[in-house]
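Undergrad: Okay, here's the prediction I keep looking at, along with the sequence it came from:
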Amino acid sequence: MSLHHHHTPPPQIARDPDLTGLKSQLDRRNFLLRTASGLGAVALGGLLNNRAWGEPTSEQTLETIRQRVAPKAKRVVYLFMAGGPSQFETFDYKPKLTAMLGKNLPDSVRQGQRLTGMSANQAALPIAPSRYQFARHGKTQTWVSELLPYTAQVVDELCLIKSLFTEQINHDPAITFFQTGHQLPGRPSIGSWVNYGLGSENQNLPAFIVLVSKNAPKDQPLYARLWGNGFLPSEYQGVQFRAGKDPVLFLNNPDGYDGADRREMLDYLSQLNQLQNESWGDPEVNARISQYEMAFRMQTSVPEVMDTTHESDDVFDLYGPDSRDKGTFAANCLLARKLLEKDVRFVQLYHQGWDHHGALPKGIARQCQQVDRATAGLIIDLKRRGLLEDTLVVWGGEFGRTVYSQGKLSTTDYGRDHHPRCFTMWMAGAGVKAGFSYGQTDDFSYNIVKDPVHVHDFQATLLHLLGLDHEQLIYKYQGRRFRLTDVEGKLIKGILV
């Protein structure tokens, strides 16, 4: 079976004479391309298309990239907390720090590790214990911050990973690394890799959908390339759904057009693209055809899935009052559940505002209040509907925060710098142990002392849970075989059921 997913072609109509004439012109161009020992092809190809074509490896099929065991997860919802949430104020409880308030971080702990330019010139690195209390919750008696009371109620469903680490110390390369497996832009996003490897189970909605919270501070920018297709065909890119009149840009018909007009236009456009494909054999042409057809079908499917007016008051109460305000994190969590019910393969929510270099206690309290109830509500809602058993839920950011305060420290106010050496995220649902904590950091949450987990390990494990072998999910581009985990990555076997 080929990796290329076939789409139902549009209905054929009689070729217009103008199209026939165009085809003859393309044939003459093909003649030029095939003459002069191929020099015409080199020159004209450089003028018309400077993109280096990529392709799956010849030996690659769906069977070779899928695991021999059945996938645990059919779909993923990834709640990305952009900016780097502090592990100290959420899940990594460090009670011994209370007695060390204001003391300088010992050199034996720092071990000469790199600091960002924002705190490298500080005369001292004063230890800042969290001002928030922790308590044990659930049957597992797991420590959770008072800032996350709703998440604490579902902690027995969570698999906490406290020993994530990355080499990237600044936001753009760190978030790019998490989303694409490389710190530099240009690679396919994790959702695009999943879409490429597994395709869609719903032909009326994209397999990879992105939702961005409108009610989050815009402290660090988000770029469409974070859910882009990179060098994969464009049909595998993420599609952003927005709040408001037009959930998907340019989807609605222009004024004066109706569905029949749109259908006729697409039929002629499909013929033009088919002529282009016959002449050039560029796979991007077929991707373009399939995207136009998807957009036509989405004119009906998107308004239906975006409509939450039929949800009960109990459901809105579960996600919190913000869930009635489209575009908020809570509303996006509710929408994510609806998309997962429609068998959308990969849903990614981005919530900015976690970059607390100063005034951290106030800032992180606000952030947790925005996401806590809806996150727990999503877990509960999925479980009630029988979806959690084959849906993987992920929560986390691009790195952690430092134990020391960046800048001024007081008993009530402090900030934390970026810390890539250890941080916490969690998974829940399909294929991972529930009510489980994996990995351990030192008393300063500065170094990992047990079971380190690299970003590539996380990516490999996510693909594994979907039934994909990260070492076999490969795309050949510019003469090299690329994969999400590059040349690294191993399964986090300790968290798997």
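TA: On my side now, so go ahead. Numbers count the residues shown, from 1 in each chain.
Undergrad: C-alpha from now on. contacts and neighbour counts both.
TA: Fine.
Undergrad: Need the residues that contact stretch 158-172.
TA: 83, 92, 116, 174, 177, 183, 220, 398-399, 418-429, 432-441, 448, 450-455, 495 (C-alpha atoms under 8 Å, 6 or more residues apart in numbering).
Undergrad: Tell me how far that stretch lies from the chain's centre.
TA: Relative to the centre of its chain, stretch 158-172 is centred 15 Å away, using C-alpha atoms, centre = their mean, to the nearest Å.
Undergrad: Now the terminal residues of that stretch, how far apart.
TA: Length of stretch 158-172, first residue to last, C-alpha to C-alpha, to the nearest Å: 28 Å.
Undergrad: separation between Gln153 and Gln141?
TA: 11 Å.
Undergrad: Check the contacts of stretch 158-172 for burial and list the buried ones.
TA: Among the contacts of stretch 158-172, those classed as buried by 16 or more other C-alpha atoms under 10 Å are 83, 92, 174, 177, 183, 398-399, 418-429, 432-441, 448, 451-455, 495.
Undergrad: In addition, the following structure is provided for comparison:
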Amino acid sequence: MMKQSSIDRAINDRTNLARRRWFMQQCGIGLGHIALTSLLARNGTAGESIGTNPMAVKSPHFPAKIKNVILLFMGGGPSQFEMFDYKPALERLDGTLPPPELLEGYRAAFINPNSKLLGPRYQFTKQGSAGVEISELLPHTAGILDDICLIRSMRTDAFNHAPAQLMMSTGSQQFGRPSMGSWLTYGLGSESENLPAYVVFNSGSKGPSAGSGNWNSGFLPTLHSGVEFRSSGDPVLYLSNPAGLDQATQRATMQTVNELNRRRLDVVGDPEIATRVNSYEMAFRMQSSAPEAMSLADETDDMLKMYGAEPGKMSFANNCLLARRLVQRGVRFVQLFHESWDQHGGLKNAIKKNCLDTDQACAALVKDLKQQGMLDETLVIWGGEFGRTPMVQGGNDGRDHHPNSFSMWMAGGGLKSGTVYGSTDELGFDVAENPVHVHDLHATILHLLGFDHKRLTYRFQGRDYRLTDVHGELVQGILA
């Protein structure tokens, strides 16, 4: 037999390589479609083609109590001792050393055995039909106590801002996990065709410590990330067309680009291409819908006065009113950050300003939703990433971070309103009754939305992930 030449071997090698590439390109896509169909079937969306609306409305596991969420995130860690958790013993022992055993094995950034107890800096009175003790700093919240469920027994795992904010927003202290709003839009889709399903506002002295990690979609398709809105100027940066570009030209350009993207989507099946197509189309529709939704011009003077809102001014009050307007228009999840509660010193004056900036608008939002007939289908959540210590930080008028116990409140459908759940010990250092971990809070929020938190999953890196990871128990005691 004649020996094969080096040229012949090279030609055969290139032919075999081409055949292998053909197999991987053509047959691999077929296998990919099989796998994708299996995943869609598992998630209850089988029968939908890749090219359909990825944010189409989906059904939860069981009938939901609510369909929208507004999260009032008080970034920095508001002090429960000046607002919601009155401790007569702490007031009585102000300026004395805590029992030595209280701090045994306790980890904190600025607290040491010589740190003295700090009593509440403001007075408390009993308000509402149940006589709930609440601070004089919160006269407007005192007026809605019969509509809220106050949880005094919250706990978390993190005692630094960024990890604790991520914990509250995503269920994990590490970057890269999907936020609560992302899980919600992944599970339910969107009722709004002209606005994002998940919107974020920022106010306060600075942005949140964990940044966009608080509203990122993590390993979920980026379609489910929160969209940051501004309360003055263009709702989203670069939403307006630049000079010289009319709407007809923009529409033609977008249609051409999206057609190319759809063709590529048909070939590779990458869900991120579907995200890109959807984002282009959403941005085009938002050019007319977002300015209308974000305008307060059609709100009455009485409504503006109730919130303390001023059209054209960036403020927490404006953001609360805008949150109601967005939920009215089908936005699923609105997250309001007010990062200014980190009072290591100057506590008395600083927390008073924080309450002046937020108390009226928070209460107005609950009242407004109730008046509009929307509170039964909307969940309003108020809280920060952790609480503050019952000990003074050094010799200052301040408190350190405290993950062991803190307070939050919620209002909306499916909850026992006008109630207080859980309690802390006489110094407010640890939870004494009915602890609620952040994972438990997440499990309960998902339950109100119609989801079993153990079944709302997404497969990533070889295992099924969920908002509560491998934790979380339903807080039955706050459910109506």
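TA: Great, that's in hand. Remember, it's a predicted structure, so these values are computed and weren't measured experimentally.
Undergrad: Just give me the match in the first structure for Ala411 of the second structure.
TA: Under the alignment (TM-score structural alignment), Ala411 of the second structure pairs with Ala428 of the first structure.
Undergrad: cool, Arg285 of the second structure as well?
TA: Under the alignment (TM-score structural alignment), Arg285 of the second structure maps onto Arg297.
Undergrad: Over to Asp452 of the second structure?
TA: Under TM-score structural alignment, Asp452 of the second structure pairs with Asp469 in the first structure.
Undergrad: Then Glu377 of the second structure?
TA: In the first structure, Glu377 of the second structure lands on Asp390 (TM-score structural alignment).
Undergrad: My reading is that the match of Arg285 of the second structure lies in a helix. Confirm?
TA: Yes - per DSSP: H, G, I helix; E, B strand; the rest coil, Arg297 of the first structure lies within a helix segment.
Undergrad: how many other residues sit next to the residue nearest to it when sequence neighbours are not counted?
TA: Nearest residue to Arg297 of the first structure, sequence neighbours excluded (C-alpha to C-alpha, 6 or more residues apart in numbering): Asn204, at 5.5 Å. Residues near Asn204 of the first structure, counting by other C-alpha atoms under 10 Å, number 19.
Undergrad: how close does Asn204 of the first structure get to Ser301 of the first structure?
TA: 6 Å.
Undergrad: Now Leu318 of the first structure: closest residue in space that isn't a chain neighbour?
TA: Gly377 is the one closest to Leu318 of the first structure (C-alpha to C-alpha, 6+ apart), at 5.2 Å.
Undergrad: Then Pro311 of the second structure?
TA: Pro311 of the second structure sits nearest to Leu296 (C-alpha to C-alpha, 6+ apart), 5.8 Å away.
Undergrad: What does the one you found correspond to in the first structure?
TA: Leu296 of the second structure maps onto Thr308 in the first structure, by TM-score structural alignment.
Undergrad: Any idea how many residues pack against that match?
TA: Thr308 of the first structure, neighbours per other C-alpha under 10 Å, totals 17.
Undergrad: Tell me where the stretch 51-200 of the second structure has strands.
TA: 68-73, 124-127, 132-135, 149-155, 198-204 (DSSP state E, counting those that start in this stretch).
Undergrad: Skip ahead from the last one and say which helix or strand is next.
TA: What that stands for is strand 198-204 of the second structure. With elements assigned by DSSP states H and E, the helix or strand that comes after strand 198-204 of the second structure is strand 227-228.
Undergrad: same for that next one, what does it pack against?
TA: strand 198-204 (3 or more C-alpha pairs under 8 Å, 6 or more residues apart in numbering; DSSP states H and E).
Undergrad: the inter-axis angle of the strand it packs on versus strand 68-73?
TA: 20 degrees (axes from the mean of the first three to the mean of the last three C-alpha atoms, to 10 degrees).
Undergrad: May I see the buried residues of strand 198-204 of the second structure?
TA: Tyr198, Val199, Val200, Phe201, Asn202, Ser203, Gly204.
Undergrad: try stretch 31-39 of the second structure
TA: Result for stretch 31-39 of the second structure [16+ other C-alpha under 10 Å]: buried residues Thr37.
Undergrad: Tell me the counterpart of Asp85 of the second structure in the first structure.
TA: Asp85 of the second structure maps onto Asp92 in the first structure, with residues paired by TM-score structural alignment.
Undergrad: residues in contact with stretch 371-384 of the second structure?
TA: Contacts for stretch 371-384 of the second structure (C-alpha under 8 Å, 6+ apart): 65-78, 165, 366, 369-370, 407-414.
Undergrad: let's go with 6 Å and repeat that
TA: Defining contact as C-alpha atoms under 6 Å, 6 or more residues apart in numbering, one finds that stretch 371-384 of the second structure is touched by 66-75, 77, 369, 408-413.
Undergrad: do the same with stretch 448-460 of the second structure
TA: Outside stretch 448-460 of the second structure, the residues that reach it (C-alpha under 6 Å, 6+ apart) are Pro60, His61, Phe62, Pro63, Ala64, Lys65, Ile66, Lys67, Ala443, Asp464, Tyr465, Arg466.
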